[in-house]
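Visitor: Everything below, folded, please.
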Amino acid sequence: MSPEQTNNLSHVENYRPQLLSIAYKLLGSVADAEDVVQDALLDVVQKVQQGKEIENMGGYLATATVHTSLNLLKKQRRDQYPGVWLPEPYEWSHTLVEAQLDVPYSFVYLLSELNPKERAVYLLRKSFDLPYADIAEQLDLSESACRKLEQRARKKLVETEKLQIVSLEQKQQLVAAFLQATQQGDVSALTRLLREDIVIYSDGGGKKVAATRPIMGLDRCIKFILGIYQKESSATSVQFRSTSHEIRLHIFQRGQLDTVILLATKSNQIQTVYLQRNPDKLSRLTANK
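Guide: Okay, the predicted model is just below:
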């Protein structure tokens, strides 16, 4: 093995945080992202040890991660998912990973609404600024097709620019006000806090009660929110949890994590509410609580 190859291998692990970020944004699953990245790292180590020369290690690992993620998405058949599919709320102890996840949960959800190849091209350009020729070769597409896919992705994601990225302190104030208004059944306060065009997405995975379709409009969303709280018991408790970019509400029933609530804001009001109730997507948060 040449000195250059040895140096490449010694730095492979440094790419893990950025690769985890890409895989998570593609898959919406922490466990799947970790598996895909681990496979990519092991594969590249084996190839280098066998004598393969890799000039752009970061680009090679990124495209390998994307390719494996796309294959996994084909097997998952999300079109058969019961009800609304939402990404798994992430919580990594690795601070470098959180630093790479430089977008809010709402953006990860919007990414999931793109088709897989749009997501792949967009993330490879955004994260590693790979040439279209390299992306085209890895994804078995033409360069012009890659350019069109990225343009379509950017056009679909333009709405995210209108979502107001507020400070964690401001978001915590909004979340606290939302929780208080909900607990008190204060319709007037909720009317002030929520936008007219608010949307609520809830994911129960077929295992917990959740709306099978998005709930739209101020009146319907207020009724839904208050209806949920009225069903809660005295055994319910709430915790505020924060990551680099999010303030979340963790709702516990008799000591067990039942629901994670995340909010997206616009013009100092709540634009979107995400309710993650699928126990399979909360298990890692439960383990880390």
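Visitor: can we go C-alpha only for contacts and neighbour counts from here?
Guide: Will do.
Visitor: So which residues of this protein form helices?
Guide: Taking DSSP state H, the helices of the chain run over residues 3-11, 16-27, 30-49, 57-76, 95-100, 105-112, 116-128, 132-139, 143-157, 168-184, 187-193, 218-231, 279-288.
Visitor: want to try JSON lines for the ones you listed, with distance to Val260 and mean neighbour count as columns?
Guide: Written out in JSON lines, the entries for these read as follows (distance: least, C-alpha to C-alpha, whole Å; neighbours: other C-alpha atoms under 10 Å):
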{"stretch": "helix 3-11", "distance to Val260": "36", "mean neighbour count": "13"}
{"stretch": "helix 16-27", "distance to Val260": "18", "mean neighbour count": "25"}
{"stretch": "helix 30-49", "distance to Val260": "15", "mean neighbour count": "18"}
{"stretch": "helix 57-76", "distance to Val260": "23", "mean neighbour count": "18"}
{"stretch": "helix 95-100", "distance to Val260": "18", "mean neighbour count": "16"}
{"stretch": "helix 105-112", "distance to Val260": "12", "mean neighbour count": "20"}
{"stretch": "helix 116-128", "distance to Val260": "25", "mean neighbour count": "20"}
{"stretch": "helix 132-139", "distance to Val260": "35", "mean neighbour count": "17"}
{"stretch": "helix 143-157", "distance to Val260": "24", "mean neighbour count": "16"}
{"stretch": "helix 168-184", "distance to Val260": "12", "mean neighbour count": "16"}
{"stretch": "helix 187-193", "distance to Val260": "19", "mean neighbour count": "16"}
{"stretch": "helix 218-231", "distance to Val260": "13", "mean neighbour count": "15"}
{"stretch": "helix 279-288", "distance to Val260": "8", "mean neighbour count": "15"}
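Visitor: who are the neighbours in contact with the residue nearest the centre of the chain?
Guide: If you average the C-alpha coordinates of the chain and look for the closest C-alpha using C-alpha atoms, centre = their mean, you land on Val108, 3.6 Å from that point. Applying C-alpha atoms under 8 Å, 6 or more residues apart in numbering, we find Val108 in contact with 25, 28, 87.
Visitor: Now show me the structure for the sequence below, then we'll compare the two:
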Amino acid sequence: MFGLAYRLLGSAEEAEDAVQDAYLRWSSADRVVIEHPGAWLARVVTNLCLNRITSARVQREQYVGPWLPEPVFTQDGSLGPMELAEQRDAVSTALLVLLERLTPTERAVYVLREAFGYGHRDIAGVLDLSEANCRQLYRRAIQRVATPEARFTPAAEQQRELVESFVTAAREGDLAGLEKLLAEDVTWWSDGGGKVTAARRPLVGRETVMRFLVGGAQRFEGGLDLAVAEVNGAPALVAHAAEQIIAVASFELRESVIAQVRVVVNPDKLIFAGRQFAAMAPGA
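Guide: Modelled structure (predicted):
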């Protein structure tokens, strides 16, 4: 239920609320007449999320700076199994950003079909739509999520090695090493939500990003620990002070360089990940 709600909303906090609301409905439902509890719960969660998506998008029109989905640590199974590349891609930050292009109903059809393997007949039952309409919505969603260039998915080992190299260079202040890891047209997105200092526009180009990194290194020198952890199914940079997460950076790679960096620094969006991180700490 949580995995479904998160994929639909891109917010772990909102997903938890939706699951809680669904549980309350389940507790008061006449279960004798519910033949298929899984389908019933999927329908309730999906419809709760559709209502939340509509109101959330109104709020995002006033959001300060770029909006990014909330990061979730996935090595603990919070979003389901991550053994396959397709399972990891289904919760990747890059895909969740692309899903923002879809209407709420298109997103629901896409998530139910791609992430959970629902047939169009089952999706029609969840959304109270015709099977033909669901097929049409799915085709439209596929077209709108498609990118001019297919997303490059490197081997897991290569991906982790590249992120670890970035973290090592950042930790050591190796600017030359950082520069070699960035694509010439790299784009850096920062989500501060107006709560903390962050670039309010995407930074484009290696030189621009490097100037930003130099300023950031000077501002936080000696105050943060950097680590690599699995976030949204992929290796990510986690900047923290003791057990408090300050930032989570997700990377999109192209061949052997970093093409996109998406960094969440809005403290409100790090609450769920912060709880996970504290639970992962030794002795927790």
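Visitor: how about JSON lines for the helices of structure 1, with distance to Pro82 of structure 1 added?
Guide: Written out in JSON lines, the entries for the helices of structure 1 read as follows (distance: least, C-alpha to C-alpha, whole Å):
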{"stretch": "helix 3-11", "distance to Pro82 of structure 1": "42"}
{"stretch": "helix 16-27", "distance to Pro82 of structure 1": "17"}
{"stretch": "helix 30-49", "distance to Pro82 of structure 1": "19"}
{"stretch": "helix 57-76", "distance to Pro82 of structure 1": "13"}
{"stretch": "helix 95-100", "distance to Pro82 of structure 1": "29"}
{"stretch": "helix 105-112", "distance to Pro82 of structure 1": "16"}
{"stretch": "helix 116-128", "distance to Pro82 of structure 1": "20"}
{"stretch": "helix 132-139", "distance to Pro82 of structure 1": "30"}
{"stretch": "helix 143-157", "distance to Pro82 of structure 1": "25"}
{"stretch": "helix 168-184", "distance to Pro82 of structure 1": "27"}
{"stretch": "helix 187-193", "distance to Pro82 of structure 1": "29"}
{"stretch": "helix 218-231", "distance to Pro82 of structure 1": "20"}
{"stretch": "helix 279-288", "distance to Pro82 of structure 1": "13"}
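Visitor: Tell me the counterpart of Ala198 of structure 2 in structure 1.
Guide: Using TM-score structural alignment, the equivalent of Ala198 of structure 2 in structure 1 is Ala210.
Visitor: could you list every residue that touches its match?
Guide: By C-alpha under 8 Å, 6+ apart, the contact list for Ala210 of structure 1 reads 83, 202-204, 277.
Visitor: if we can go back for a sec, right, and the helices of structure 1 - which one's nearest Ile261 of structure 1?
Guide: Set against Ile261 of structure 1 and scored by C-alpha to C-alpha, those come closest in helix 168-184, at 9.5 Å.
Visitor: Now do that closest one: which elements does it pack against?
Guide: Applying 3 or more C-alpha pairs under 8 Å, 6 or more residues apart in numbering; DSSP states H and E, we find helix 168-184 of structure 1 packed against helix 187-193, helix 218-231, strand 247-253.
Visitor: The match of Ala198 of structure 2 and Leu282 of structure 1, how far apart?
Guide: With the distance defined as C-alpha to C-alpha, to the nearest Å, Ala210 of structure 1 ends up 15 Å from Leu282 of structure 1.
Visitor: Could you find the counterpart of Glu88 of structure 1 in structure 2?
Guide: Under the alignment (TM-score structural alignment), Glu88 of structure 1 pairs with Glu70 in structure 2.
Visitor: Quick check: that match touching Gly10?
Guide: Yes - taking contacts as C-alpha atoms under 8 Å, Glu70 of structure 2 lies within contact range of Gly10: 6.2 Å.
Visitor: okay, those two: which has more neighbours?
Guide: Neighbours were counted for Glu70 of structure 2 and for Gly10 using other C-alpha atoms under 10 Å; Glu70 has more, 26 against 22.
Visitor: ok, now which ones touch the more buried one?
Guide: Glu70 of structure 2 makes contact with 10-12, 264, 269-270, according to C-alpha under 8 Å, 6+ apart.
Visitor: which residues does the nearest residue to Ser237 of structure 1 once chain neighbours are set aside contact?
Guide: With C-alpha to C-alpha, 6 or more residues apart in numbering as the measure, Phe252 is the residue that lies nearest to Ser237 of structure 1, at 5.1 Å, once sequence neighbours are left out. Applying C-alpha under 8 Å, 6+ apart to Phe252 of structure 1 gives the contacts 236-238, 258-259.
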